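# okay, predicted coordinates and the sequence, questions at the end:
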Amino acid sequence: MKKRTRKIIKCLLVVIFMLFIFYMSSREGDKSTGDSSAVINFIKIYLGIDLDMISNGNASFIVRKTAHATEYMVLFILIYMVTKEYENIKRKVLLSLIITICYSISDEVHQYFVPGRDMRIFDVMVDSTGALIGVILLKIKNRLKKIHL
């Protein structure tokens, strides 16, 4: 595949994923709560794990924050894949991290205007943690690559 085509595809993946996050954040609070409940029920039915019992009724909170962290870990990795295509960018990881965190902040501002949703600095911290997990996974991958595993 040509380098230009590869860059375009990677950029499109970032935009599509950002649009997915925007869409999920655009859903009103009760719909978002319904999504969390569906995940909790799925885990209970198919894995036999009662998250509400294990977490003293905090299952919805745990599912939501895990979703936040996972979304932004994936976003960081996708953005990094784009920056990696440009040899003249020296601090690819840092730039990818900054872009991811800035998107998280903009997403929280967006949620301020969605009925039943709130703008929370805590969610930016959870999103940033997800991005940092992406950095750690990237470093582990690169280290394994160096020792030929």
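Received, thanks.

# okay, CA-based contacts and neighbour counts for the rest of this
Will do.

# endpoint to endpoint, stretch 44-53 covers what distance?
End-to-end distance of stretch 44-53 (C-alpha to C-alpha, to the nearest Å): 10 Å.

# so how far is stretch 59-75 off the chain centroid?
7 Å (C-alpha atoms, centre = their mean, to the nearest Å).

# over to stretch 25-39?
16 Å.

# buried stuff in that stretch?
Neighbour-count burial for stretch 25-39 flags 25, 26, 27, 29, 32, 35, 36, 37 (criterion: 16 or more other C-alpha atoms under 10 Å).

# and the two most separated of those?
Pairwise distances across the buried residues of stretch 25-39 peak at 17.9 Å for 26 and 37 (criterion: C-alpha to C-alpha).

# hmm, who's touching stretch 56-64?
Here stretch 56-64 makes contact (C-alpha atoms under 8 Å, 6 or more residues apart in numbering) with 33, 36, 37, 39, 40, 51, 52.

# got another, please set it beside the one above:
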Amino acid sequence: MKNKRKIIYWFLLMVWMIGIFIMSNQPAQISDSQSEGVINILSAIGINMNGIFGQLTNFIVRKCAHFLEYMVLSLLAFNVFKLYFNIRRVIFVTVAFVFFYACSDEIHQLFVLGREGAFRDVIIDTVGGITLILINLFRMHIVAKFNEDK
């Protein structure tokens, strides 16, 4: 069972990393159109992002996407690393992993048509990863407290 879990966790992490790579490999024009698609979907359900943020809307949607995709990366990495390390090391290794993957992603974007690598995005990505870790630690604390009270 543990080997099966290990394989699944590693597989999910690798698939997500490939997904991030593929998204980062898209030229700016395609990436912008995807952001516009999200904005249109939000407008269709009654959330007028353009009315709220104006010209910053596309920027905000893109940065939220960074934040969320690295939250997921952090969750998947956390699950992998907890198979090998104690919780303190899992936290450290997960944050380092997310940070360095974000750095490599931004370097990769330097070579993609119309894209740029920005350290600001590395920070956003890393904060997304740290946010997930904090949520996960809080969840683990609540579960431990609940089990303690039994």
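On my side now, so go ahead. Keep in mind that this is a model prediction, so the values were computed, not measured.

# TM-score for these two?
The TM-score (TM-score structural alignment, normalised by the length of the first structure) is 0.94; 147 aligned residues with a C-alpha RMSD of 1.4 Å.

# return the residue of the first structure aligned against residue 143 of the second structure.
Here residue 143 of the second structure is matched to residue 145 in the first structure, going by TM-score structural alignment.

# for its match, the count of nearby residues, please.
Neighbour count for residue 145 of the first structure, taken as other C-alpha atoms under 10 Å: 10.

# so who does it touch?
Residue 145 of the first structure neighbours (C-alpha under 8 Å, 6+ apart): none.

# quickly find the element holding it.
helix 121-146 (DSSP states H and E).

# average gap between that helix and the second structure?
Comparison of helix 121-146 of the first structure with the second structure after fitting gives an average deviation of 0.9 Å (mean C-alpha distance after the TM-score superposition for the first structure).

# mind listing what's buried in that helix?
Those would be 123-135, for helix 121-146 of the first structure by 16+ other C-alpha under 10 Å.

# how about the nearest residue to residue 17 of the second structure, chain neighbours excluded?
Here the nearest residue to residue 17 of the second structure in space, its sequence neighbours aside, is residue 73; by C-alpha to C-alpha, 6 or more residues apart in numbering that works out to 7.3 Å.

# before we move on, what about residue 84 of the first structure?
If the residues on either side of it in the chain are set aside, residue 84 of the first structure comes closest to residue 92, at 6.5 Å by C-alpha to C-alpha, 6+ apart.

# just the element for the residue nearest in space to the middle of the second structure, please.
Central residue of the second structure (C-alpha atoms, centre = their mean): residue 70, 1.2 Å from the mean position. Assigned by DSSP H and E, residue 70 of the second structure belongs to helix 57-81.

# so how far does that helix sit from its counterpart in the first structure?
Helix 57-81 of the second structure sits 0.5 Å off on average (mean C-alpha distance after the TM-score superposition for the first structure).

# now the helix holding residue 145 of the first structure against helix 59-83, angle please.
50 degrees (axes from the mean of the first three to the mean of the last three C-alpha atoms, to 10 degrees).
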